[in-house]
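Starting from these lines, generate the structure:
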Amino acid sequence: MSEESVSEFSTELAELARDLVRIPTENPPGNEGAAAEFVYDWFREQGIEATLLEEPDPDRQQVGARVGEGGPTVVLNGHLDVVPAGDPEAWTADPYAGTIEDGRLYGRGSADMKTGVALAMLVARDLAPEIRSGELSGSVVVHAAMGEETADPGTLTLLERGFDGDYGIVLEPTDFRVATSTKGLSVYRIVVEGVATHASQPDAGTNAIDEARPLLDAIGEYDAELRDRGGSLCGGAFATVTEIEAGTGSNLAVVPDRAEVVLDRRVLPGEDPDAIDAEVEALLERVREERGVETTWTRIQTYASSSIPIDHPLATSLRDRSVEAVGGDGGVGEPWGIEAATDARNFVNDAGIPAVTWGPGDLDQAHTVDESIDLADAEIARGVLEEAVRAFIE
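Alright, predicted model coming up:
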């Protein structure tokens, strides 16, 4: 990155987001602590009350900050963790260099969602003088949460520890669209048993990989059925195999006695996770009855879906301001639900706080090689967010 490109695009927001990107916080394993300390120290330097929480995991700290004591209160939520960058050689530049080039910030977490965290930090600081003077009667709370990428209770714990409010804005990249609903997911580990034997005598045992084939076929049929059911504001439901493991850690000449399949079931607003458990159980029972394949299963991860009315004042306010700032193209002015799971579910389902998911950046950049965000869009979002929050805490 040349010095010329730094000076050309080096705004306060760009620099803060870049500093956050430069702190690796991959999850797994979950190492948010250094970034949490950075955010905590920044707030303290700005004279803003902040807490470095060691809950729910003392090895993975997170931050809650508050400006003001009165109501109403708007909570600006972001998460510090990022998905692993993978092979750095696949990236054009070091994924943790925070490269700024041609008006974009590159690096793991640039879009998902350290620029969103930086937005929350700056908006809270910029509104602080008006809140302290009494010109604005309400308050702003900021979350720099741990564990969102793996459904850890970071945001939930922050809400439970008093960093709550009357409204929530989860600053994920949505390209200025306002999501009033979020899709959830239930993830299952399904185990297929076999009988090990030497690969030179395969008929003397039962190959767990062969036993898994009818299961994979049945999951494909289940996915087709889900797609035929119709969708919701945030799209349709899916059943997708995301991982298969068998025979690893053994001699190459051994027929495996165990195969594990990971099933990702996307959950629509209004769907009950317990009912989805029953669907998976029925699927496995059908495979057992029709093909004699014995399986066991465990739900290993759950993100609940969430929904608030599309015409909630929080949604309409952000939607109208976004259209004014960037226009209505790309569905910015239309009701929308996000296909991904977000921590809006903790606000809506656990704390009873209406919340939307909204922010700059393209969701398609999340979890990708050469992840990036347009810094001009981020600057526009800063203005939109500040005015929207100000309107709710007057």
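
Only C-alpha atoms from now on, for both contacts and neighbour counts.
Will do.

what's the burial count for the closest residue to residue 168 other than its chain neighbours?
Spatial nearest neighbour of residue 168, excluding adjacent residues (CA to CA, 6 or more residues apart in numbering): residue 355 at 4.2 Å. Per other CA atoms under 10 Å, the neighbour tally for residue 355 reads 30.

Any chance you could list what contacts the helix or strand hosting residue 290?
In this assignment (DSSP states H and E), residue 290 forms part of helix 273-291. For helix 273-291, contacts defined as CA atoms under 8 Å, 6 or more residues apart in numbering pick out 186, 214-215, 218-219, 222, 267, 293-295, 299, 304.

give me every residue that touches the residue nearest to residue 168.
Neighbour list for residue 355: 167-170, 180, 308, 314, 344, 347-348 [criterion: CA under 8 Å, 6+ apart].

List buried residues within those.
167-170, 180, 308, 314, 344, 347-348 (16 or more other CA atoms under 10 Å).

For the residue positioned nearest the centre of the chain, which non-adjacent residue is closest in space?
For the chain, residue 342 is the residue whose C-alpha lies nearest the centre (CA atoms, centre = their mean; 4.7 Å). Nearest non-adjacent residue to residue 342, counting by CA to CA, 6+ apart: residue 182, 6.6 Å away.

Run a quick check on that neighbour versus residue 306, I expect a contact.
Yes: counting by CA atoms under 8 Å, residue 306 is a contact partner of residue 182 at 5.2 Å.

I'd like the structure of this one too, to check against the first:
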Amino acid sequence: MSELTELTRELVSIPSHEDETEAGDFVENWLREETDADVTRDPTGNVLARRGSGGESLALVGHHDVVPPADSQTTADGAYTVEERDGRLYGRGTADMKGSVAAAMLAFRDAAVGDTVSGRTQSDDDPADESAPELVFASFVGEEQGGIGARAAIEDGFTPDYAVVGEGSTGYSAPGVTDVAVAHKGRRGSTVTARGAAAHASEPESGENAVYRACDAVDAIRDLEFPAVEVLGEAVRGSVAVTGIDGGSAWNVVPEECEVTVDERTVPGERAPLERVEEIEGVEWTVDQDLPPMRCDDADFAETVLTSAREAQEGRDRAPELVSKPHATDAGWLAETGTTCVVCGAAEPGEAHTDTESASVEVLERCYEIYRGVAESF
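Below you'll find the model as predicted:
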């Protein structure tokens, strides 16, 4: 069993859907034992480590929290199950995203950058290059709860110049190929509330039907054009969908209130003009959640990561490509504050958050090679 497979198994086996403390302890202790990096644990529970200094910073970013496991993914005593079969590791968090976190931990340790190689300080005869980049490792908490850890770290001054976020990018251009995502959509969840005046249903004209007003709002939403942008040659198109409606109290009462839930997948720099629904009498619009999209703003950095991905997959029938993702990640929070980001990781479409979640061992090893290659060529 490879060191990466064993490290992934150990990390995946630690429950971290309600409390990430134990998983964070594991990551922190491993970094302290295996590297000479400056390792810290912030009050939110994020684990951060730094090697080198003087130049621009490159961060390998992940998260060690997971969504709640299925019954089949836990043992009787509450531990997470981890199984290896047919070249894949099965268990909650293998794909999203402890497998990529483990690959990043090893790459962070092994990459020859700055003044250390595999945790060993260079000798006085071979001094460190003061302009060499700083290599950073970060594993956040609360990604599945809207980026709690990432936002806390950013508020505390976490602002790397560049970042490779290890969320899934495998299988986008072709099955089994680990691509490089230069953009992803965000998510804005909102509520449209229509208010009217209650009345007996036998005399509907004596009231103001909130459901009718809500339906007018739905019609307005349905007529909106979806925003679209292009990022480094990749077309990214957003969407807006009404996903729920709730109104009325009884069959014989004209409803005085009706709520409509709206899911919008946002694109970098654009938003659908949902505020237009407030032009309808008695209707107001409230944003409940706004996870930012991500756009890579540096073609050279994207090409650096893509080159590393190509080298790690040399000999395959299909070479990796620059792609976009439909899902929001912590890269959105980082990009919003000025960090140049790409997403590159082991998870494939349809694996995360499932009862049969798994990750390919071969792809995990490939991610290690990509992360280490990016760090050494940065």
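
May I have the TM-score of the superposed chains?
Once superposed, the chains reach a TM-score of 0.79 (TM-score structural alignment, normalised by the length of structure 2), with 353 aligned residues with a CA RMSD of 3.4 Å.

about what we covered before: across to structure 2, which of the contacts of residue 355 of structure 1 hold up?
Retained in structure 2 (both residues aligned by TM-score structural alignment, their matches' CA atoms under 8 Å) from the contacts of residue 355 of structure 1: 167-170, 180, 308, 344, 347-348.

So which of those sit within helices?
residue 344 (DSSP state H).

Between the kept ones among the contacts of residue 355 of structure 1, which sits nearest residue 195 of structure 1?
Nearest to residue 195 of structure 1 among these: residue 344, at 45.2 Å, using CA to CA.

That closest one pairs with which position in structure 2?
Per TM-score structural alignment, the equivalent position to residue 344 of structure 1 in structure 2 is residue 331.

quick one: that match from residue 339 of structure 2, how far?
According to CA to CA, to the nearest Å, residue 331 of structure 2 and residue 339 of structure 2 sit 9 Å apart.

Let me see the ranges of the strands in the stretch 101-250 of structure 1.
104-106, 139-145, 167-170, 179-182, 184-193, 197-198, 239-246 (DSSP state E, counting those that start in this stretch).

got it, and the stretch 251-394 of structure 1?
254-255, 258-267, 295-303, 306-307, 336-338, 355-357, 372-374.

Out of the ones you listed, which gets nearest to residue 194 of structure 1?
The nearest among these, by CA to CA, is strand 258-267 at 5.5 Å.

which residues are in contact with that closest one?
183-195, 208-209, 212, 237-247, 273, 304-305.

Type out the ChimeraX command that picks the buried ones from these.
This is how ChimeraX selects the buried members of these, with burial counted by 16+ other CA under 10 Å:
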select :183,184,185,186,187,188,189,190,191,192,193,194,208,209,212,237,238,239,240,241,246,247,273,304,305
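
Same question for the helix holding residue 290 of structure 1: list its buried residues.
273, 276-277, 280, 283-285, 287.

picking that back up, distance to residue 330 of structure 1 for the kept ones among the contacts of residue 355 of structure 1 - can I get that in CSV?
Shown next, in CSV, are these (distance: CA to CA, whole Å):
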residue, distance to residue 330 of structure 1
167, 25
168, 23
169, 20
170, 20
180, 16
308, 22
344, 22
347, 27
348, 26
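
what's the closest of the kept ones among the contacts of residue 355 of structure 1 to residue 360 of structure 1?
For these, the residue nearest residue 360 of structure 1 by CA to CA is residue 170; the value is 11.4 Å.

Just to confirm, what residue in structure 2 is aligned with that closest one?
Match for residue 170 of structure 1 (TM-score structural alignment): residue 165.

I'd assumed residue 340 was in contact with its match.
No: between residue 165 of structure 2 and residue 340 there is no contact under CA under 8 Å: 10.5 Å.

From residue 356 of structure 2, how far out is the equivalent of residue 104 of structure 1 over in structure 2?
Under the alignment (TM-score structural alignment), residue 104 of structure 1 maps onto residue 88 of structure 2. Relative to residue 356 of structure 2, residue 88 of structure 2 is positioned 11 Å away (criterion: CA to CA).

Between those two, tell me which one has more neighbours.
residue 88 (18 against 15).

What is the neighbour count of the closest residue to the more buried one other than its chain neighbours?
Distances taken as CA to CA, 6+ apart put residue 360 closest to residue 88 of structure 2, at 4.3 Å, once the chain neighbours are dropped. Look at residue 360 of structure 2: counted by other CA under 10 Å, it has 23 neighbours.

and the counterpart of residue 360 of structure 2 in structure 1, what does it touch?
If you follow residue 360 of structure 2 across to structure 1 using TM-score structural alignment, you land on residue 374. Applying CA under 8 Å, 6+ apart to residue 374 of structure 1 gives the contacts 103-105, 361.

ok, those residues in structure 2, which still hold?
These retained in structure 2, by both residues aligned by TM-score structural alignment, their matches' CA under 8 Å: 103-105.

who touches stretch 230-237 of structure 1?
Contact with stretch 230-237 of structure 1 is made by 181-183, 223, 226-227, 265-269, 335-339, as judged by CA under 8 Å, 6+ apart.
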